[in-house]
Structure formats: structure tokens, C-alpha cells
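**Q** whatever this is, show me its structure:
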Amino acid sequence: MSEITFKNTRFDPDLVEFHGIAQQMAKSVGYTADMAVEKQLAQLLRLRVAQMNACSYCLILHTKAAHDQGIHPAKVAHLASWQESTMFDAAEQTALSYCEALTAYDLAGFAPLHEAMTEHFSETEIAEVAAIVINMNLWTRLKLAQGATPVLES
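**A** Coordinates of the predicted model:
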């Protein structure tokens, strides 16, 4: 099978130590971090942010990570239309709504979504969900700015 690599088409983010900052945060809330929030849910949130921000690098990385986490392939493929699905439980739906509001900066709708999170998650888990979404938004915007373009190597 061919490998996918990425080339920067705009700038090298390490010129301003951007990768180092993002990697430091990823140690706490990235896809290999040990957290209180359920690992599969965390991965769905990362992938949803990647979808919303159309980040090729993150879509490829986090689709593979979702499969590696054991998330059913149909659930991964169906994530973009989660609102029209019965594949996601109430806690996942609440977290995905929160994720989307935080990513889209829905200031008016955010407070009730945050309150709804308390029905399913502890204070620590809510903080982790917010950090996961914030971290993914940082990564997606970094990869967009640097022009991380996928290249299929044969």
C-alpha cells in the first residue's frame, strides 16, 4: 500500500516554534494522552474538529487513530452526520454539540451546551473535552497555515 506524506506548501511552522507549543499541549490532551474522558469519545471529538476545519493532515491522522482505537468504521464514516444518527449515545451527542459550538465559536449557544455536559461528564472530563477541542483547533489551523498537503507516495 502506498504511504501518505505531507509537504509544507506555505511556511515552516518551526520558524516560530509553533510545533513545540502544540506538541506540549498534545502531551496532556493529544491522542496518546492518558485522560479521564473515554478514549473513543476523545478520538471522535478530534476527528470532528478535523472535519469541521477541513484539515487534510488531521483527517488522515485521526481517521487512522479512530480505527486504531477500535471505533467501528461505519461510525467513523458517519461522524459528519452524527445528528442524523442513532449510532451515537446521549453523552457522545452532547459532547459533539459542545465540540461544534466551541469550534464554530457559537457564543450565544455555548452556555446551555456547557450546562448539558454536566449531565454526562465530571468537571475534569468537561475540562478535558474543552482542551481536546481547543488543541485540535490549534493543530488544524496550524496545518492549514503551513499548507500541509498530502502526497500519495507510490
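
**Q** okay, CA-based contacts and neighbour counts for the rest of this
**A** Fine.

**Q** list the contacts for the one residue sitting closest to the centre of the chain?
**A** Nearest to the geometric centre of the chain sits Arg46, at 1.5 Å (C-alpha atoms, centre = their mean). For Arg46, the contacting residues are His62, Ile132, Val133, Met136, by C-alpha atoms under 8 Å, 6 or more residues apart in numbering.

**Q** what about these, which are in helices?
**A** Taking DSSP state H as the definition of helices, those contribute His62, Ile132, Val133, Met136.

**Q** for those residues, which one is nearest Leu102?
**A** Val133 (7.3 Å; C-alpha to C-alpha).

**Q** please give the structure of this sequence too, so both can be compared:
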Amino acid sequence: MQRLNYFQQSSELTKKLMEFGALFQKTTIEAPIRELVEIRASQLYGCAFCVDMHIKMAKIHVERELRLHHVATWRESTLFSPRERAALARTEVLTRLPANGVPDDIFERVRTQYSEKALSDLTFLVGAINTYTWNRLNVAFRMVPGSSDKAFGLDKANLE
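**A** Predicted coordinates for the structure are as follows:
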């Protein structure tokens, strides 16, 4: 059960977070990869609201359903390109930040798939999903998955 509606209680802060999030649509990271990153980070945080929302967004943007099911097991799946795998590896290492930082092998794998600008944009994206607190807010207040579908236009995903 939802604890409180932070959208209403802190509407100005929520609005600013949404504006910040919208900036990622203008980066070098293409929408399908952005969505995979957001889904994976949300899975790692255990944020049902965000997983639900990002899967619906990906579905609206014509992501294949089987790939959505495979995000959690991307290492074993054959459905992801080297570029997508690099983004997912970067997402995991930055979300679960190891005590010794990002290992060189992961950095090099990502660097072979992305320009310096794109690598910077990708890192900002992963950092944003982890630091601009959507996952933390939604977990803290137990946001109900699907409760904002109409407001975000996610009802168009036709997933029930």
C-alpha cells in the first residue's frame, strides 16, 4: 500500500526531477538503450513502480517483449548487442558500485562501444536513475506499479 504521494507533497521538487529526466532524450544515448538502462537499474533497486513504468515506456517505443523479459538475465541472453551489453554492464557496476570503483575491464568494454561523449552521456544517465532518486522515492513511499499510467501516457502500452 502506498505510504504517501510525493508528487503532491513535493510537487516543485518532483517537477524539477522530471525536467532533469527529460534532458536525457536529447543525449547521444538512443531511446532503446536508455530504456534498458532504466529498467535494469530499477530492477537492481527493487523498485516495482519504476520497473513497471520503464517496461511500459519501452513497449510503447516498440521494444520486443522477449527482450524486456531478458533484461534481468542479459548476460546469458543472446538478444542484446555488444553496445547494449556494455550499457547494461555499466549500469550494474555503477548501481552496485564496488568498493574499489569501476573495474578497468568494464570501462574498456564500454569504451569500445561508445564515443567519449556517449560514454559521458551514458554515465550521466546511469547516475541520474540512481541519484535523482526516482527509485529511492518510489521504494520509500511504496508507489503502486501502474498507479500513474494515465498521467504518464503509459496506458498506451496496452499491458495489463
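
**Q** what's the TM-score here?
**A** The TM-score (TM-score structural alignment, normalised by the length of structure 1) is 0.81; 143 aligned residues with a C-alpha RMSD of 2.2 Å.

**Q** and the ones in helices among the contacts of Arg46 of structure 1 as TSV, adding distance to Ala111 of structure 1 and neighbour count?
**A** What follows is those, written out as TSV (distance: C-alpha to C-alpha, whole Å; neighbours: other C-alpha atoms under 10 Å):
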residue	distance to Ala111 of structure 1	neighbour count
His62	28	23
Ile132	18	24
Val133	16	26
Met136	21	26
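
**Q** need the residues you listed in CSV with distance to Gln146 of structure 1, can you?
**A** Putting those into CSV (distance: C-alpha to C-alpha, whole Å) gives the following:
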residue, distance to Gln146 of structure 1
His62, 18
Ile132, 21
Val133, 20
Met136, 15
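
**Q** coming back round to it: check the gap between the residue nearest to the centre of structure 1 and Asp106 of structure 1 for me.
**A** 18 Å (C-alpha to C-alpha, to the nearest Å).

**Q** identify the residue of structure 2 aligned to Met52 of structure 1.
**A** Mapped onto structure 2 by TM-score structural alignment, Met52 of structure 1 lines up with Leu44.

**Q** what's the local residue count around that match?
**A** Neighbourhood size, Leu44 of structure 2 [other C-alpha atoms under 10 Å]: 15.

**Q** and for the one 3 residues further on?
**A** Other residues within reach of Cys47 of structure 2, judged by other C-alpha under 10 Å, total 24.

**Q** quick one: it and Glu84 of structure 2, what's the gap?
**A** Cys47 of structure 2 is 22 Å from Glu84 of structure 2, by C-alpha to C-alpha.

**Q** secondary structure class for Leu79 of structure 2?
**A** Following DSSP: H, G, I helix; E, B strand; the rest coil, the label given to Leu79 of structure 2 is coil.

**Q** right, and the match of Met52 of structure 1 touches Thr95 too?
**A** Yes - at 7.5 Å, Leu44 of structure 2 and Thr95 qualify as touching, with contact defined as C-alpha atoms under 8 Å.

**Q** related to what we said a few turns ago, which of the contacts of Arg46 of structure 1 does structure 2 keep?
**A** Among the contacts of Arg46 of structure 1, the contacts conserved in structure 2 (both residues aligned by TM-score structural alignment, their matches' C-alpha atoms under 8 Å) are His62, Val133, Met136.

**Q** looking at those, which is nearest Ala74 of structure 1?
**A** Checking the kept ones among the contacts of Arg46 of structure 1 one by one against Ala74 of structure 1 (C-alpha to C-alpha), the nearest turns out to be His62, at 14.8 Å.

**Q** map the closest one across to structure 2 for me.
**A** Using TM-score structural alignment, His62 of structure 1 pairs with His54 in structure 2.

**Q** please apply the same query to Val37 of structure 1.
**A** Aligned by TM-score structural alignment, Val37 of structure 1 pairs with Ile29 of structure 2.

**Q** what about its match, how many neighbours?
**A** With other C-alpha under 10 Å as criterion, Ile29 of structure 2 counts 20.

**Q** same check on Gln40 of structure 1?
**A** 18.

**Q** can you give me the end-to-end distance of stretch 26-37 of structure 1?
**A** Across stretch 26-37 of structure 1, the terminal residues are separated by 15 Å (C-alpha to C-alpha).

**Q** and for it, what's in contact with it?
**A** Outside stretch 26-37 of structure 1, the residues touching it (C-alpha under 8 Å, 6+ apart) are Ala42, Gln43, Ala65, Thr124, Glu125, Glu128, Val129, Ala131, Ile132, Asn135.
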